[in-house]
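Participant: My questions are about this predicted structure, shown below with the sequence.
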Amino acid sequence: MVSMVKLSPSRANDFQNCPLLFRFRTIDQLPEPLSIDAVRGTIVHTTLENLYDLPAIERQLPQAYELWREAFAEISQNDKYRELFDAIEDISVWSNESLFLLDKYFALEEPVLLEPTERESHIEFDLQDGFKIHGYVDRIDVAPSGEIRIVDYKTGKSPREGYEQKAFFQLRFYALIIWRTRNIVPRKLRLIYLGDGRILEDSPTENDLIATEKKIVAIWKAIEAAFDSKNFPPKKSKLCDWCAHQSLCPEFGGTPPPLPLP
């Protein structure tokens, strides 16, 4: 029987991409090496969150740079990240590349004109029989008319042509929660890709969110079946190149550890 009763977009994607990876991350909770790109993303997200603590008139690029330096100083002093930063060949180059992401952000949005209603907000909904879906939203904007826009920052590059709709699964997941908990379908979903300076937008309908709900329920039922059968098979793909658990994967000659007891 499933002991996990919450599902996030990232864990749902894990199961779709590779049930064994889902198991390693969710059930076994195996450690994974830290990534300097992930740390960069954390610092940029913190910077953009803190930017909107400032009065609107002060939300300028120089202030964003200063907020980035403060976030960087704090995280770089954490022993957990020390080896990552020590391995960077030229920290000034790395820092300038990170600050350039803020340049791109200011080219895409005008923070002086925005007043986000929520930032880094945790949302959740009891979908059925105690099964909850949840997530953390970078930003929620609410217009005077009451229309809602969900915004997510990405420090990487936008998906190539033909993969845009797949990229919106995360935000449709969040939109479903907001619809079910606030009785309003978000008007806009906005993905901001700082890696190549692109914005992707989607305007979901009720039917879109019903389809998303059905997809999530289907994923959950597949997870339940995997728990019941104690079988989380690997699924080989190009994503395997970045997997930290190849030594435990049958596709690479490894053997998974015994499934933890509930």
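Facilitator: That came through fine. Numbering: from 1, shown residues only.
Participant: contacts, neighbours, all on C-alpha from now
Facilitator: Will do.
Participant: Which positions in the helix or strand hosting residue 92 come out as buried?
Facilitator: In this structure, residue 92 sits in helix 91-108 according to DSSP states H and E. Going by neighbour count (16 or more other Cα atoms under 10 Å), the buried part of helix 91-108 is 98, 99, 101, 102, 103, 104, 105, 106.
Participant: what do you get for stretch 153-166?
Facilitator: 153, 154, 155, 156, 158.
Participant: how near is residue 139 to residue 123?
Facilitator: 12 Å (Cα to Cα, to the nearest Å).
Participant: Which one's more surrounded, the two?
Facilitator: residue 139 (19 against 14; other Cα atoms under 10 Å).
Participant: one step back: switch the buried residues of helix 91-108 over to JSON lines; also include distance to residue 218.
Facilitator: Putting these into JSON lines (distance: Cα to Cα, whole Å) gives the following:
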{"residue": "98", "distance to residue 218": "39"}
{"residue": "99", "distance to residue 218": "41"}
{"residue": "101", "distance to residue 218": "37"}
{"residue": "102", "distance to residue 218": "39"}
{"residue": "103", "distance to residue 218": "41"}
{"residue": "104", "distance to residue 218": "38"}
{"residue": "105", "distance to residue 218": "36"}
{"residue": "106", "distance to residue 218": "40"}
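Participant: Helices along this structure, start to end?
Facilitator: For the chain, helices defined by DSSP state H occupy the ranges 9-17, 19-22, 36-51, 61-76, 79-86, 91-108, 164-167, 169-182, 206-229.
Participant: nearest to residue 133, of these?
Facilitator: helix 169-182 (7.5 Å; Cα to Cα).
Participant: The closest one packs against which elements?
Facilitator: Applying 3 or more Cα pairs under 8 Å, 6 or more residues apart in numbering; DSSP states H and E, we find helix 169-182 packed against helix 9-17, strand 118-128, strand 131-142, strand 148-154, helix 206-229.
Participant: Alongside the first one, take a look at this:
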Amino acid sequence: MFEASPFSLNMFQQCPRQYKFQYVDHLGDIYRKSRPYFTMGDHIHATLKDFLSVVPVSERNLPRLENLLREKWRRNRKGFDSKEDEKRWGEKALSQLRWFIQNQDISVIPFMIENNHRAELTDNILLKGRIDRVDKETDGSLHIIDYKTGKMPAEINQLQLHIYALILSKKQDLPLRKASYLYLQAGKLQTIELAAADLAQATSYVTDMVDKICAEREYPATPNSYCWNCDFLEICPNKEEAAGFTAEEDALDL
């Protein structure tokens, strides 16, 4: 059975060669590099998970939230160039969490939080995805929430939310009506309404992409603005061209 996720499908679409290195040749563990924005993003996700699932509602406050972040941070301080660099990223993380506690409902009890989901889309495709949070609304419907710690794009990627909804629809009988990106850096919540047509479109996209991947033989490298962040840049056949792209960490979909 072919295993696919929003992340892997997006990687193939951006650069088939990167996909090959990661999922066909399985070189990720060899070439993976620690990066500050990933470290920060991981800590924020883990902090919010514990804050909303472990900490009692009566004890949810800013000092407790900040202490949770510091606990996570002490366990993993990889990817920073210097103490000053680490401090800068730490301050960014604290700023995002302060916005969260000041502007979001911190009494919420999530229906699901930071769960890894697997669902059979067809007899041949297993769809996987990690969903940050699912809330149950007052009408009994489910609301998917995906945290983003990077810069808010000009247009949101609705397809990723549709795929998350598709995965969840295979595992839950409750209606799915809303999905949101919560941009912690920008302090914005962007919500879309979900419809049956969105799930049908997501199904077509996934099956079409899997067909393309299975038919691919060359896996060409396609230099683009994300190359600077690629773990496999040093072994890329187009590394000279790829190296010409400027690093833009805020543009990452974190």
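Facilitator: On my side now, so go ahead. Because the structure is a prediction, the values reported are computed rather than measured.
Participant: Which among the helices of the first structure is found nearest to residue 146 of the first structure?
Facilitator: Of these, nearest to residue 146 of the first structure by Cα to Cα is helix 169-182, at 11.2 Å.
Participant: list the buried ones in that closest one?
Facilitator: Buried residues in helix 169-182 of the first structure (16+ other Cα under 10 Å): 169, 170, 171, 172, 173, 174, 175, 176, 177, 178.
Participant: can you tell me which residue in the second structure aligns to residue 142 of the first structure?
Facilitator: Applying TM-score structural alignment, one finds that residue 142 of the first structure aligns to residue 136 in the second structure.
Participant: er, residue 19 of the first structure I mean
Facilitator: Match for residue 19 of the first structure (TM-score structural alignment): residue 16.
Participant: Repeat that for residue 157 of the first structure.
Facilitator: Match for residue 157 of the first structure (TM-score structural alignment): residue 151.
Participant: Likewise for residue 236 of the first structure?
Facilitator: Using TM-score structural alignment, residue 236 of the first structure pairs with residue 223 in the second structure.
Participant: residues contacting its match?
Facilitator: Residues in contact with residue 223 of the second structure (Cα atoms under 8 Å, 6 or more residues apart in numbering) are 15, 238, 241, 242.
Participant: Kindly recompute the last result at 6 Å.
Facilitator: By Cα atoms under 6 Å, 6 or more residues apart in numbering, the residues touching residue 223 of the second structure are residue 242.
Participant: helix or strand for residue 30 of the second structure, which one?
Facilitator: helix 28-31.
Participant: picking that back up, single out the most deeply packed of the helices and strands packed on helix 169-182 of the first structure.
Facilitator: strand 148-154 (a mean of 21; mean count of other Cα atoms under 10 Å).
Participant: So which residues make contact with that strand?
Facilitator: So strand 148-154 of the first structure is contacted by 138-142, 186-193 (Cα under 6 Å, 6+ apart).
Participant: biggest separation within the residues you listed, which pair?
Facilitator: Among those, 142 and 193 lie farthest apart (Cα to Cα), at 21.3 Å.
Participant: picking up where we left off before, would you list the buried residues of helix 169-182 of the first structure in JSON lines and tack on distance to residue 24 of the first structure?
Facilitator: JSON lines is the format used below for those (distance: Cα to Cα, whole Å):
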{"residue": "169", "distance to residue 24 of the first structure": "22"}
{"residue": "170", "distance to residue 24 of the first structure": "21"}
{"residue": "171", "distance to residue 24 of the first structure": "25"}
{"residue": "172", "distance to residue 24 of the first structure": "26"}
{"residue": "173", "distance to residue 24 of the first structure": "23"}
{"residue": "174", "distance to residue 24 of the first structure": "24"}
{"residue": "175", "distance to residue 24 of the first structure": "28"}
{"residue": "176", "distance to residue 24 of the first structure": "27"}
{"residue": "177", "distance to residue 24 of the first structure": "26"}
{"residue": "178", "distance to residue 24 of the first structure": "30"}
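Participant: And these, which is closest to residue 81 of the first structure?
Facilitator: residue 170 (27.6 Å).
Participant: Counterpart of that closest one over in the second structure?
Facilitator: Per TM-score structural alignment, residue 170 of the first structure is aligned with residue 160.
Participant: distance of that match from residue 41 of the second structure?
Facilitator: 18 Å.
Participant: same thing with residue 148 of the second structure?
Facilitator: Residue 148 of the second structure is 8 Å from residue 41 of the second structure, by Cα to Cα.
Participant: ok, now residue 109 of the second structure?
Facilitator: Remark: distance between residue 109 of the second structure and residue 41 of the second structure (Cα to Cα) = 22 Å.
Participant: likewise residue 142 of the second structure?
Facilitator: For residue 142 of the second structure relative to residue 41 of the second structure (Cα to Cα), the value is 25 Å.
Participant: between residue 109 and residue 41 of the second structure, who's got more neighbours?
Facilitator: residue 41 (18 against 15).
Participant: what's the closest non-adjacent residue to that one?
Facilitator: Using Cα to Cα, 6 or more residues apart in numbering and skipping the chain neighbours, the partner closest in space to residue 41 of the second structure is residue 149 (6.0 Å).
Participant: circling back to that earlier point, closest one of the contacts of strand 148-154 of the first structure to residue 56 of the first structure?
Facilitator: residue 141 (14.7 Å).
Participant: Wait, the closest one touches residue 117, no?
Facilitator: Yes: counting by Cα atoms under 6 Å, residue 117 is a contact partner of residue 141 of the first structure at 5.3 Å.
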